[in-house]
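Engineer: Got a predicted structure plus its sequence, pasted below:
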Amino acid sequence: MKKSNYTTIIILLSIFFSVQILSAQISNSETLSYDVPSSVGMDSLFIQSKVDSIMTMAIKEEAFPGAQVLVAKNNKIIFHKAYGFHTYDSLQPVGLTDIYDLASVTKIMGPLPALMKLHDEGKVDLDAPFSTLWPKWKNRKDKKELTIREVFAHQAGLVPYIIFLQEVMKKNGSVKNRFVRLEPSRRFNTRAYENIYIKDRFRNKIYRKINSSKVSDIKKYKYSGLTFLLYPEIISRLTNMDYETYVTQNFYAPLGATTLGFNPKNKNYPNKIIPTEIDTLFRHELTKNWVHDENAALMGGVSGNAGLFASATDLAKMMQMYMNYGTYGGKRYLSETTVKEFTKVQYPENENRRGLIFDKPEINNQELTLADSYPAPSAGPDSFGHSGFTGTFVWADPKTQMVYIFLSNRVYPSRSHANIYKFNIRSAVQQVFYDAIID
């Protein structure tokens, strides 16, 4: 081979490897890595002492038996620490890879990314009637004109919640045999728990009750989880794909968020799964490996209102993607325009702080005390996230480039344990990281 040909090949290979290295550097700069707080201008000693103090107090006051906190700033995880135990018997310490029942955090991790992608594709028009997504509402006088934007922003006047467990339980506490069986069969394949199977057509009863639910004439902020029970079906219809498969293939798998998923009992994760509540009503034992939320359980554990489980690091990847306005690791998942629209306050003139499905800070949050604020007082107006009934919380603040993940099982042993709210634990810990930023 001629020398000139060798030279050409060497030059081409050099260019190829340079591009590969540059591509890897770009990718790595946009993915989460671990570092120390000082690397992003934060006071490490202040963080350690303050967070340890709050968490020690919280566990002592039985706000939860254990929890973990993860904070990333500027694409770097600068704090990730576990506290306490899975339960108050102090036998199993909380681990950094443990998987939690996310409860309502599911709303922004499950249906939301799918609906945002469908909006990108022109299949979800925010100002069209919600009945374009759910045709049954076209025949409902009080629902046919409700817009998707109003529903997504909790501005539609829908009923907050319907307890569907009442439909399958008798007054004496036993289950109705026509809806619930202890073994699967041809018509009972919807698995709610270890040995609880729901009639497959029960979800149609759920849909009918949502369709006939009342709507308030007053259009103001009123949180409602009803339509989140519809989103899996809506997403499946629009994509011609199973809901869980769609979000896994388009988001979780490419992000490397391997623990994000429904019904972890069936997935053989090596990670330990945190238990939730000792259920004395329906499951009659400590709920673990299966969703805590009864409505999601009656849907077979796969829903839009609850049902997702995940580790802290996998939640951080999703929140970092949102905070990057749709990109992570050099890959674009959602358009910047769409993410900015969904994370924007929609009806501020109506004293409604919500974005589209995303939660937002109180309108005047930075003027409030820690006790009155939501979330931490220093959370910026552009920030967004969501909380979960089981004691979970995720938040992203684009201005400070900070992602905050708080995971606990505050519903153990009972959902009546409310000290996580009494002491504002999640907001107090979050505020520490704002206070730790060195000017």
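Structural biologist: It's in. Numbers count the residues shown, from 1 in each chain.
Engineer: all contacts plus neighbour counts: C-alpha atoms, from now on.
Structural biologist: Noted.
Engineer: residues of stretch 41-55 that come out buried?
Structural biologist: 42-44, 47, 50-51, 54-55 (16 or more other CA atoms under 10 Å).
Engineer: burial measure for residue 16, as a count.
Structural biologist: Using other CA atoms under 10 Å, residue 16 has 12 neighbouring residues.
Engineer: That one: what secondary structure?
Structural biologist: Recorded secondary structure, residue 16: helix (DSSP: H, G, I helix; E, B strand; the rest coil).
Engineer: sorry, back to before: just the ones in helices from the buried residues of stretch 41-55, please.
Structural biologist: 44, 47, 50-51, 54-55 (DSSP state H).
Engineer: Now distance to residue 219 too, for those residues, in CSV please.
Structural biologist: What follows is those, written out as CSV (distance: CA to CA, whole Å):
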residue, distance to residue 219
44, 46
47, 42
50, 42
51, 40
54, 39
55, 40
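Engineer: As a check, name the ranges of all helices in the stretch 201-350 of the chain.
Structural biologist: Along the stretch 201-350 of the chain, counting by DSSP state H, counting those that start in this stretch, helices occupy 202-211, 231-239, 243-247, 253-255, 294-298, 312-323, 336-342.
Engineer: other SSEs contacting the first one?
Structural biologist: This means helix 202-211. Applying 3 or more CA pairs under 8 Å, 6 or more residues apart in numbering; DSSP states H and E, one finds that helix 202-211 contacts no other helix or strand.
Engineer: List the neighbours of that helix that are in contact with it.
Structural biologist: Contact with helix 202-211 is made by 136-137, 140, 164, 179, 226-227, 230, 298-299, as judged by CA atoms under 8 Å, 6 or more residues apart in numbering.
Engineer: take a look at this one as well, against the first:
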Amino acid sequence: MARRVRLSAALLAVAVSVAGSAVAVAQVDGHASGRFDRPRAGFAPPTTVLRPGSPESVGLDAAPIRAADEAIARWTRPDPATGRPLFAGAVSLLAHDGVVVHRGVAGQAVRYADAAGTELPADQQTPMRADTIFDLASVSKLFTSLAVMCLVEDGLVRVDERVAAYLPEFGVNGKAAITVEQLLTHTSGLEPFIPLWRDWPDRPARIKAVMDRAPTSPPGTKYVYSDLNLITLGVLVERLSGQPLDAFTADRITTPLGLHDTGYNPPASKLDRIAATEYQAVPARGMVRGQAHDENAWSLGGVAGHAGVFSTAADLSVLGQAILNGGGYAGARILRPDTVREMLTNYNTEFPGSDHGLGFELSQRWYMGGLTGPRTAGHTGFTGTSLVLDPASRSIAILLTNRVHPSRSWGSVNVARETLATGLARSLAVRPRHGGDAWHAGFGNGATATLSTPPLAGSGTLRVAFDAFVDTEAADPLVLEASDDGTTWRSVPVRAHGPGAPVGEQPLLSGFGHRSWWKINAWVPASGRITLRWRSTTDSRYAGRGVYLDGITVTDSSHLLLSGEKEPHLLRPQGWEVRTR
């Protein structure tokens, strides 16, 4: 049986000193910190330990972080249209290169008396605080997945093995071929949810109901997010370890990492720090606080593979850093780097848009925002929680809300999740490719920005060359256009070269995750005077890091017609701005 390895702990020293600069540039592990356009490979040094610091201390721009924090605070205040907030309260945390650069606290941990939203008297409300403990809901699935991978390292489980080899009672009703991997990646074919708490009388009957359940689609044929997958894995952990899931999780994950406020069924002594969740009439639980909000997890005694873990932003940040470090933190190692690498590898390539590692969701822009990339990992929880880990920038974004307090019907917090992660992404620098500045199309949603040349007079075919940094979804393209009269425009095909660039001639450019500048070339037949423009368009959501242009040149066979570096005043921006990062 493999043993956990203890590493000698050492604090990572980060030297920061840039005289006369408003935003300092730190050096971490031999790389410039605070850069979005220099993605990191591999894991952070295993000695990286979180410490407090300012955004500027690691080369970040504090303004986007402040803007995200202010937006989250606004969402805890009543909306004039509805008379209620988006969520009662929130705690947020951002970290970059081992430095906690932001801690945000807003609103109330306990605010309402009933499902209708009757506010408690002010002296009976409980304000949020940095160490408020939240019901993580489905973020708990990450702890179960980590526990499974501990058993993999112990040699007790293989992810490609059939679940029935470990739980024979599971292999009925069409489930004999389902593998551990398919449970971890939600490709088992099991349905999302069944009301265990309502339709079965006790824990043994409820577990048997999950073991007996037939798939609703052939295993391996589609992605369907299912609580049943993780409930099954929780049982597997208990069966093979010989311990209850909560005890195994404590022994192998939370205790080694020093996560003192993380676990199932928090003690009554911590109730004053626990955020309330929903007022439940069915089942008749009243205002739920300190017990698992998820009815099935509650009916299973508060300990289940899919839900039930409580934690704080600080504890989650340590877990996140341990993953970014490759499985180790402050001298303790919970998993080997190769195991963590597998957890962050997309196993669902045949299901585009449903990227998933062994437990971790990957590349989900709807809550990862501008940090989204192929290796960006995380999870959300129904109660209003989210964890985002970005190995490419070695960053962490945590948002914990009690959005179901007092009712789950009050709305989604996805906009807040995305806003926080995007705020961190926008604080990271994209340095100009040429000189000290570049054109940026801005961050607005539902907007169009154009950057136009004056009418150019060239002979034959014009060559248009420029560098572009494109971090957008497909619905937010960059297009090069040409016009003979300045009113009617036609698209000009372009060829891009660089990491992540599309292959061959393209009518437009979009893409994210590569985080690299591309070299672009286009050829435009010219007969008389011609005007060129770059048009960036965004839809209503998910603007990402945006579009940058630099090094624009236009030539014909014998003349330089325009140099964007030497003659920037000739370019006509509408919605574009000059930026240094």
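Structural biologist: It's in. What you are looking at is a predicted structure, and each value in this text was computed from that prediction instead of being measured.
Engineer: Could I get the TM-score for this pair?
Structural biologist: With the length set by TM-score structural alignment, normalised by the length of structure 1, the two chains reach a TM-score of 0.80; 372 aligned residues with a CA RMSD of 2.1 Å.
Engineer: follow-up on the earlier one: select from the contacts of helix 202-211 of structure 1 the one having the most neighbours.
Structural biologist: Highest count within the contacts of helix 202-211 of structure 1 by other CA under 10 Å belongs to residue 298, 27 neighbours.
Engineer: Residue 136 of structure 1 pairs with which position in structure 2?
Structural biologist: Taking TM-score structural alignment, the alignment pairs residue 136 of structure 1 with residue 169 from structure 2.
Engineer: Just say helix, strand or coil for its match.
Structural biologist: Per three-state DSSP, residue 169 of structure 2 ends up helix.
Engineer: Help me confirm that it comes into contact with residue 212.
Structural biologist: Yes - between residue 169 of structure 2 and residue 212 there is a contact under CA atoms under 8 Å: 7.5 Å.
Engineer: Next, give me the two most distant ones among the contacts of helix 202-211 of structure 1.
Structural biologist: Based on CA to CA, the longest span within these runs between 140 and 179 and measures 27.1 Å.
Engineer: Roughly how far does the residue nearest to residue 222 of structure 2 when sequence neighbours are not counted sit from residue 223 of structure 2?
Structural biologist: Spatial nearest neighbour of residue 222 of structure 2, excluding adjacent residues (CA to CA, 6 or more residues apart in numbering): residue 187 at 5.8 Å. Using CA to CA, to the nearest Å, we find residue 187 of structure 2 at a distance of 5 Å from residue 223 of structure 2.
Engineer: Then residue 461 of structure 2?
Structural biologist: In terms of CA to CA, residue 461 of structure 2 sits 49 Å off from residue 223 of structure 2.
Engineer: of these two, who's got more company?
Structural biologist: residue 223 (23 against 15).
Engineer: Can you tell me what that one aligns to in structure 1?
Structural biologist: By TM-score structural alignment, residue 223 of structure 2 lines up with residue 221.
Engineer: Relative to residue 281 of structure 1, how far out is that match?
Structural biologist: Distance from residue 221 of structure 1 to residue 281 of structure 1, by CA to CA: 32 Å.
Engineer: same thing with residue 334 of structure 1?
Structural biologist: From residue 334 of structure 1 over to residue 281 of structure 1 (counting by CA to CA), the distance is 42 Å.
Engineer: Kindly report the same for residue 399 of structure 1.
Structural biologist: The separation that residue 399 of structure 1 has from residue 281 of structure 1, given CA to CA, amounts to 45 Å.
Engineer: cool, residue 429 of structure 1 as well?
Structural biologist: From residue 429 of structure 1 to residue 281 of structure 1 the distance is 34 Å (CA to CA).
Engineer: picking that back up, would you mind telling me which of residue 334 and residue 281 of structure 1 has the busier surroundings?
Structural biologist: residue 334 (23 against 12).
Engineer: Around the nearest residue to the more buried one once chain neighbours are set aside, how many other residues sit close by?
Structural biologist: Distances taken as CA to CA, 6+ apart put residue 326 closest to residue 334 of structure 1, at 4.4 Å, once the chain neighbours are dropped. If you count neighbours by other CA under 10 Å, residue 326 of structure 1 ends up with 23.
Engineer: just residue 121 of structure 1 next, same as before
Structural biologist: 12.
Engineer: show me the contacts for the match of residue 136 of structure 1.
Structural biologist: 211-212.
Engineer: Setting aside sequence-adjacent positions, which residue approaches the residue nearest to the spatial centre of structure 1 most closely?
Structural biologist: Centroid-nearest residue in structure 1, with CA atoms, centre = their mean: residue 105, separated by 2.7 Å. Leaving aside its sequence neighbours, residue 105 of structure 1 sits nearest to residue 388 (CA to CA, 6+ apart; 5.1 Å).
Engineer: And the one you found? What does it align with in structure 2?
Structural biologist: With TM-score structural alignment as the criterion, residue 388 of structure 1 pairs with residue 381.
Engineer: right, and the helix or strand after the helix or strand residue 421 of structure 1 falls within?
Structural biologist: Using DSSP states H and E, the element containing residue 421 of structure 1 is helix 419-422. Counting by DSSP H and E, the next helix or strand C-terminal to helix 419-422 of structure 1 is helix 425-435.
Engineer: Having no further points to raise, I will conclude here.
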